[in-house]
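> sequence and computational prediction follow.
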Amino acid sequence: MTTMKQDTDARQALQGLEDSRSSVRLRAALAVGTTPDPRCVDKLIERCAIEPEFFVRDTLTWALTRQAVSMTLPALVRELRSERAQARSQALHTLSKIGDRQAWPAITRELLADADDEVARSAWRAAVVLVPDGEEPALAAVLAGQLGRGERQTQLSLSRALVALGEVIVPALRAATTAPDPRVSAHALATQRLLRDPDAGFEFAIEEAKRAVALGRSGQEGQ
């Protein structure tokens, strides 16, 4: 009898994930997470790729973290090869929440430099969580290659990811401060400031860094 009820509950939850009302989809995701069922893993991941509502996506991720890692990890890694940007981004986000370092080999340079800013940001966050001991300097060098990219929010995400790696980022940042592109050098200087003072606001740090770069270039031109 219990098995029949579980089957019925699972079917209802899966149907709820398809409902046009976000409140129903949210309740369905909560139900699946409250009573984990391996039969729901594929549907949860499939829904992550297309779910338009942030709070529902976040609950879908939570529901996936409640499932057996042996079921979720292979499916999420496969999703990283999806052509849909949201599918890649949400899979990366979920892997970072699960935190199992078996997923590390799937965090490729291509994902860390993904053309979609949201995917790249998710990849940076996941990489910092999943990087094995001893691999941090190599990761720092790869992430530093993205300095100067995107708008302010993307730059802040990258700076936070780099700062989370700690002092190993110092050589990569030092090299980037001399980059010919002023966006790269300013971003590197701002990240250095955040490393020294995590409480410093990024807006202040980046504007200060821009002034420093501009003054430095003016001084060079005047020589």
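Yep, it's here. Only a predicted model underlies this, so the values are computations on that prediction, with no experimental measurement involved.
> every contact and neighbour count from this point should use C-alpha atoms.
Noted.
> which element is the spatially most central residue of the chain on?
Centroid-nearest residue in the chain: Ser122, 1.7 Å away (criterion: Cα atoms, centre = their mean). Element membership for Ser122 (DSSP states H and E) is helix 117-130.
> elements contacting that helix?
helix 85-98, helix 109-112, helix 152-165 (3 or more Cα pairs under 8 Å, 6 or more residues apart in numbering; DSSP states H and E).
> neighbouring contacts of it?
Helix 117-130 has contacts (Cα atoms under 8 Å, 6 or more residues apart in numbering) with 85-86, 88-90, 92-93, 95-96, 99-101, 103-104, 107, 111-114, 139, 143, 150, 154, 157-158, 161-162, 164-165.
> one more structure, for comparison:
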Amino acid sequence: MLIGEVARRSGVSSRMLRHYDSLGLVRPTGRTVGGYREYSDEDIRRIFHVESLRSLGLSLRQIGRALADPAFTPSELVGDLIQRTQERLDREQELLDRLRAVDASAPSGWEGVLRIVELLHGLNSPHAARRQQAVLAPAEDVPVPAELLAGAVLAEADPNVAGALRWALARAGGDGLAILASGVRSEDVDVRRRAVLAIAELPGDEATAALAEALGDPDPAVRGRAALALGSRGRIAAAPTLVRMVAEGTTDVEAAEVLGTLARDAGCADRIMSELIDELAEPTADPATRIRLTQALAEMPPALAQGVLQKLAEDDDRAVALLASALAVPDRSTGTAITPR
């Protein structure tokens, strides 16, 4: 088969076939009387082998080596190609993210584009101080995309920089919440913790819904932060987690204060008191746990806590009884006990 026909059937140009010939990669086994290249069926099969290997990213030199050595093992070469391809994809993804960030900011001029690029460089700095400076030094009239800030929040390990990012995100508005909500479902517990911290500072029903989802998280830090934020928003669903936090001594003072705020709502008060009383009556509760729960009663509305504290003043555990007696101070004018506020 002559070169023109081979080119037509294989899709490899005549010029490239001549180049293969000059490299010794695919040499036609015959020549016509007129000196034209004539390819055999085996030559054509070799052309397809070359093209197949080229599609994997091998250079012509690598292909020649692979086809010339019957003992050649491809694993090392393929592994190297995978690594190089992944690095190229990472660079392309970084470029795509950068372009999307610029597009999301809707810059009115090149100054806006340069500001976003500068911010991206700053956020990618290995130095925490540089990242924090990039967040806290915004240019005027150049909005920072909330999506960019949200992604940076989920990736930031330094607490100071993370705080600056959350502050900037709360001011930016936009649709950063969607990215943070995806962080709540991350397999990485650190990402989930960062996501909940940031969502807790955002207003709105969608943020509340994302926090409610985090109540079921297996990590106590994620659950606890979500419960504190939800309780502060008046959501009774947080009450069981908050009571457990008091019992376990996990941010128990803050949890008790949020429970007290929730209990001011008559619709929540009875459930919270029931949860506290059940924990106090738990047979496995140790003295330290019961003391924390008794202290939490001081945050409850006096009308609700008074009777429980009077009963606890006669508790078999002397430490609990003494604490309950101190919290249920007698009102000298009536002779009854009241809970100090």
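Thanks, I have it. Values in this document were obtained by computation on a predicted structure and should not be read as measured data.
> TM-score for these two?
TM-score of the superposed chains, computed with TM-score structural alignment, normalised by the length of structure 1, equals 0.72; 195 aligned residues with a Cα RMSD of 3.1 Å.
> ends of stretch 274-294 of structure 2, how far apart?
Separation of the first and last residues of stretch 274-294 of structure 2 by Cα to Cα, to the nearest Å is 13 Å.
> just the buried residues from the contacts of helix 117-130 of structure 1, in ChimeraX please.
The buried subset of the contacts of helix 117-130 of structure 1, as determined by 16 or more other Cα atoms under 10 Å, is captured in ChimeraX by this line:
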select :85,86,88,89,90,92,93,95,96,99,101,103,104,107,111,112,113,114,139,143,154,157,158,161,162,164,165
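> with structure 1 overlaid, report how far stretch 224-231 of structure 2 is off on average.
Once fitted to structure 1, stretch 224-231 of structure 2 is off its aligned match by 1.9 Å on average (mean Cα distance after the TM-score superposition for structure 1).
> give the contact list for the aligned partner of Ala168 of structure 2 in structure 1.
By TM-score structural alignment, Ala168 of structure 2 lines up with Ala63 in structure 1. By Cα under 8 Å, 6+ apart, the contact set of Ala63 of structure 1 is Ala29, Leu30, Val32, Gly33, Thr34, Pro36, Leu44.
> and Ala63 of structure 1, which of the three is it?
For Ala63 of structure 1, the assignment made with DSSP: H, G, I helix; E, B strand; the rest coil gives helix.
> list the contacts of Ala263 of structure 2.
Contacts for Ala263 of structure 2 (Cα under 8 Å, 6+ apart) come out as Ala269, Asp270, Ile272, Met300, Pro301.
> make sure the fourth one is indeed in a strand.
No - following the definition three-state DSSP, Met300 of structure 2 is coil and is not counted among the residues of a strand.
> what's the distance between it and Thr261 of structure 2?
Using Cα to Cα, one gets 8 Å for the distance from Met300 of structure 2 to Thr261 of structure 2.
> over to the last one?
Between Pro301 of structure 2 and Thr261 of structure 2 the computed distance is 9 Å (Cα to Cα).
> try the third one
Summarising the geometry, the distance separating Ile272 of structure 2 from Thr261 of structure 2, computed by Cα to Cα, is 11 Å.
> which among the contacts of Ala63 of structure 1 end up buried?
Taking 16+ other Cα under 10 Å as the criterion, what is buried in those is Ala29, Leu30, Val32, Gly33, Pro36, Leu44.
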